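**Student:** model this:
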Amino acid sequence: MRPRVFVTRKIPEKALLMLEERCDVRMWQKEDVPVPKDVLKEELAEAEGLFCLLTEKIDADLLDHAPHLRVISNMAVGYNNIDVSAATRKGIMVTNTPDVLTETTADLTFALLMATARRLLEASDYLRRGEWKTWSPMLLTGQDVHGATLGIIGMGRIGEAVAKRAKGFDMRVLYHNRNRKPEVEEKLGVTYADLPTLLKESDFVCILTPYTSETHHLIGKGELAIMKKTAVLINTSRGGVVDENALYEALTTGTILAAGLDVFEQEPVPLNHPLLSLPNVVALPHIGSASVQTRTRMAELAAQNLLQALAGELPENLVNTEIYKL
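**Tutor:** Take a look at the predicted model:
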């Protein structure tokens, strides 16, 4: 009998065909609306595999309604949307899709940095409103990227990829990480710094750390106060790493200059969110990995992870490896 699999959103056809060849697949059909929890509970009552996104909160209560579930395949690098401990206790494998989105997310991170530094959205809106009447020496002036100091918080694969791009702009690169990485320092010419030093010396601060209980509101009022008044904060990791109330205050009082945000604590971010009202904030709808090629590869990898688990194999990207020691 073919295993039952539930997919929480429409996915690229190639990935879907991979699943349909070996599984009985049911898929939520609404692209712009996350699957409701009651529907998810109903589907998981029979499912052996779950293919999900960051938009689905897979908590202990939900897992209590999934007696046959063997694997949760998350189409993302992060998996803070899943109660991994609860899944492990129930013998459910959890997988993710690392590596495949590294370069694409680094592209977006650097694009967001440049757009924020050079006030590109402000300039575009200024032109479209018909306010461009003449050239003026200080009109919409921003900050130089070349030759500036970039501070990277979280020197994982994406952090390294951003550092490589920064070197092409002759930037001095500082990094802060839970563990120092001498091999990366040698390879990329970056310098380790404690967090206060990085915040104090950087013209641009890029947050690329995973979201955990330790990194919740890692950047708050005290950290923002250390930064330069001309500094730009870029967050393409997870919204919860930054205290958004503190960031709003810092941006409105001139504590820092600007922010570029691809992620928010609540997603989708409410249109009345205070940060969206500020001209010195470039806000994006969590599109770090959003290229056709990368999203397709992510879906295929998530499908592969799920199929490996259902076949009784060790998935290539198993998050809760301790499951095999229980």
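
**Student:** from here on, contacts and neighbour counts on C-alpha atoms
**Tutor:** OK.

**Student:** OK, contacts around Leu150?
**Tutor:** 166, 171-174, 202-206 (CA atoms under 8 Å, 6 or more residues apart in numbering).

**Student:** strands - which of those residues land there?
**Tutor:** Residues of the contacts of Leu150 located in strands (DSSP state E): 172-174, 204-206.

**Student:** can you redo those residues as TSV with neighbour count and distance to Val39?
**Tutor:** TSV is the format used below for those (neighbours: other CA atoms under 10 Å; distance: CA to CA, whole Å):
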residue	neighbour count	distance to Val39
Arg172	19	50
Val173	27	47
Leu174	26	47
Phe204	27	43
Val205	26	41
Cys206	25	38
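
**Student:** pick the one among those closest to Ala76.
**Tutor:** Cys206 (19.8 Å; CA to CA).

**Student:** show me which positions of stretch 189-199 end up buried.
**Tutor:** 190-193, 195, 197-199 (16 or more other CA atoms under 10 Å).

**Student:** what of stretch 267-280?
**Tutor:** Those would be 269, 275, 280, for stretch 267-280 by 16+ other CA under 10 Å.

**Student:** next: stretch 288-304.
**Tutor:** Buried residues in stretch 288-304 (16+ other CA under 10 Å): 288-289, 294-304.

**Student:** among those, which two are most distant?
**Tutor:** Gly288 and Gln304 (22.2 Å).

**Student:** here is a second sequence; please produce its structure as well for comparison:
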Amino acid sequence: MAQDTIRALLLAPFHPQALERLQSLVAVSYESWMDTRKLLSPEELIARIEGESLQIVVVEADFIFEEVFQSTKKLRFVGVCRNAVNNVDVAAATEHGVLVVNTPARNAIAVAELTVGLMLSLARHLPAAHSLVKEGRWLDPVAPYISWRGTELAGKVAGIVGLGAIGAEVAKRLHAFDMEILVYDPYVASAKVAQAGARPAALPALMQAADFVTIHCPLTPETTGLIGAAEIALMKPTAYLINTASWEVVEEKALYQALIQRRIAGAAFDTFETHPVSPQSPFLKLDNVVLTPHLGGATDGTVARYSWMMVEDIERFLKGKRPKNLVNPEAWRGNAL
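**Tutor:** Model (predicted):
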């Protein structure tokens, strides 16, 4: 290889064909954190970047702190195989002229499909029904038919809070169930809501009308605690709440009280205050919740999408073209290599 060979450290799981393409472009050290089960410390990352003359680092779970940018002179491109880039100090990267590129909407389909699965699980009591049969507790042939009579999605009202990439994918799928769809998103024009086959609604109106409220807004100071006691109190006693976004959007204590007092029918979440969830969490004792271990984006499709998005932007960068998903345009000065 020529002495000016570009070298990359790839710490994210990657689609095999996308990896082959990347290896045809640069010299790649591939060490997926899912294989090593290890995240590199800042000291280890600095040593790798400097010792191996790495210009490109791609991460998913690893953190890249300010000291990494301060202590390395060769790094020019950081890829983040996620939408959120809170595991990278973007301000420090920008200060040192390092591009940060993310992969927006890479898990939108995966999270949308999980959301629908959670809705069906709540509506038809699927986890409890599965346990009854598997544990040998199905003794009366008709008892479950009577006691676990569910509800259908068809004809019901879905309230989507946040019509970003995931919310839009959820709306697309709920149409197939013949649901009426309401959307609360003050940052999305009514025309775009209509294009999604939905009707815009104020948050109180949505909470009152929806049979299923599903949360898909980003976590911001404005959305923290967006669904509080007042909003939950508006829900029907037959309604369900699904949160596959961020746990901070819903006031946990208010939701717990509504569930334990049966003021709403149930809830499902794929996100918690801590991962894993604390064994002392009061939600673990409830029989009207469905809980999944933060696996909304855990699909092979998600890996394939972000892998090809990242390869495309690295290839653009190598050709002196601005990456499509550049997070810090202030750092762009043409081909930095």
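
**Student:** quick one: TM-score?
**Tutor:** After superposition, the two chains reach a TM-score of 0.86 (TM-score structural alignment, normalised by the length of structure 1), with 325 aligned residues with a CA RMSD of 2.8 Å.

**Student:** so which of the buried residues of stretch 267-280 of structure 1 belong to helices?
**Tutor:** Among the buried residues of stretch 267-280 of structure 1, none falls in helices (DSSP state H).

**Student:** please name the residues that touch the residue nearest the centre of structure 1.
**Tutor:** Taking CA atoms, centre = their mean, the centroid of structure 1 lies closest to Ser237, which sits 3.9 Å from it. The contact partners of Ser237 of structure 1, by CA under 8 Å, 6+ apart, come to 207-211, 262-263.

**Student:** please repeat the previous calculation with a cut-off of 7 Å.
**Tutor:** 207-210, 263 (CA atoms under 7 Å, 6 or more residues apart in numbering).

**Student:** okay, the residues you listed in JSON lines with secondary structure and neighbour count next?
**Tutor:** Output for the contacts of Ser237 of structure 1, formatted as JSON lines (DSSP: H, G, I helix; E, B strand; the rest coil; neighbours: other CA atoms under 10 Å):
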{"residue": "Ile207", "secondary structure": "strand", "neighbour count": "26"}
{"residue": "Leu208", "secondary structure": "coil", "neighbour count": "26"}
{"residue": "Thr209", "secondary structure": "coil", "neighbour count": "23"}
{"residue": "Pro210", "secondary structure": "coil", "neighbour count": "20"}
{"residue": "Val263", "secondary structure": "coil", "neighbour count": "24"}
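
**Student:** okay, the residues you listed in TSV with distance to Gly49 of structure 1 next?
**Tutor:** Output for those, formatted as TSV (distance: CA to CA, whole Å):
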residue	distance to Gly49 of structure 1
Ile207	33
Leu208	30
Thr209	29
Pro210	25
Val263	28
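
**Student:** from those, which is closest to Thr55 of structure 1?
**Tutor:** Val263 (12.5 Å).

**Student:** aligned against structure 2, show me the partner of that closest one.
**Tutor:** In structure 2, Val263 of structure 1 lines up with Thr271, judged by TM-score structural alignment.

**Student:** thinking again about what came up before, am I right that the residue nearest to the centre of structure 1 is in a strand?
**Tutor:** No. Ser237 of structure 1 is assigned coil when assessed by DSSP: H, G, I helix; E, B strand; the rest coil, not a strand.

**Student:** corresponding residue for it in structure 2?
**Tutor:** Looks like Ser237 of structure 1 aligns to Ala245 there (TM-score structural alignment).

**Student:** likewise for Asn74 of structure 1?
**Tutor:** Using TM-score structural alignment, Asn74 of structure 1 lines up with Val80 in structure 2.

**Student:** now Phe6 of structure 1
**Tutor:** Phe6 of structure 1 maps onto Leu9 in structure 2, by TM-score structural alignment.

**Student:** contact partners for Gly49 of structure 1?
**Tutor:** 4-6, 69-72, 306.

**Student:** which of these does structure 2 keep?
**Tutor:** Of those, the ones still in contact in structure 2 (both residues aligned by TM-score structural alignment, their matches' CA atoms under 7 Å) are 4-6, 69-72.

**Student:** narrow those residues to those that are buried.
**Tutor:** 4-6, 69-72.

**Student:** next step: the residues you listed restricted to strands.
**Tutor:** Short answer: those in strands (DSSP E) are 4-6, 71-72.

**Student:** span of stretch 4-15 of structure 2 from start to end?
**Tutor:** 27 Å (CA to CA, to the nearest Å).

**Student:** before we move on, back to that, tell me which two of the ones in strands among the buried ones among the kept ones among the contacts of Gly49 of structure 1 sit farthest apart.
**Tutor:** Most distant of those, by CA to CA, are Arg4 and Ile72, 12.6 Å apart.

**Student:** the helices in the stretch 101-250 of structure 2, which residues?
**Tutor:** 108-124, 126-134, 143-147, 165-175, 190-195, 203-209, 229-233 (DSSP state H, counting those that start in this stretch).

**Student:** may I see the buried residues of the fifth one?
**Tutor:** Buried residues in helix 190-195 of structure 2, counting neighbours by 16+ other CA under 10 Å, are found at 190, 193.

**Student:** where along the stretch 1-150 of structure 1 do the strands fall?
**Tutor:** Ranges of strands within the stretch 1-150 of structure 1 are 4-7, 24-27, 49-52, 71-74, 93-95, 149-153, based on DSSP state E, counting those that start in this stretch.
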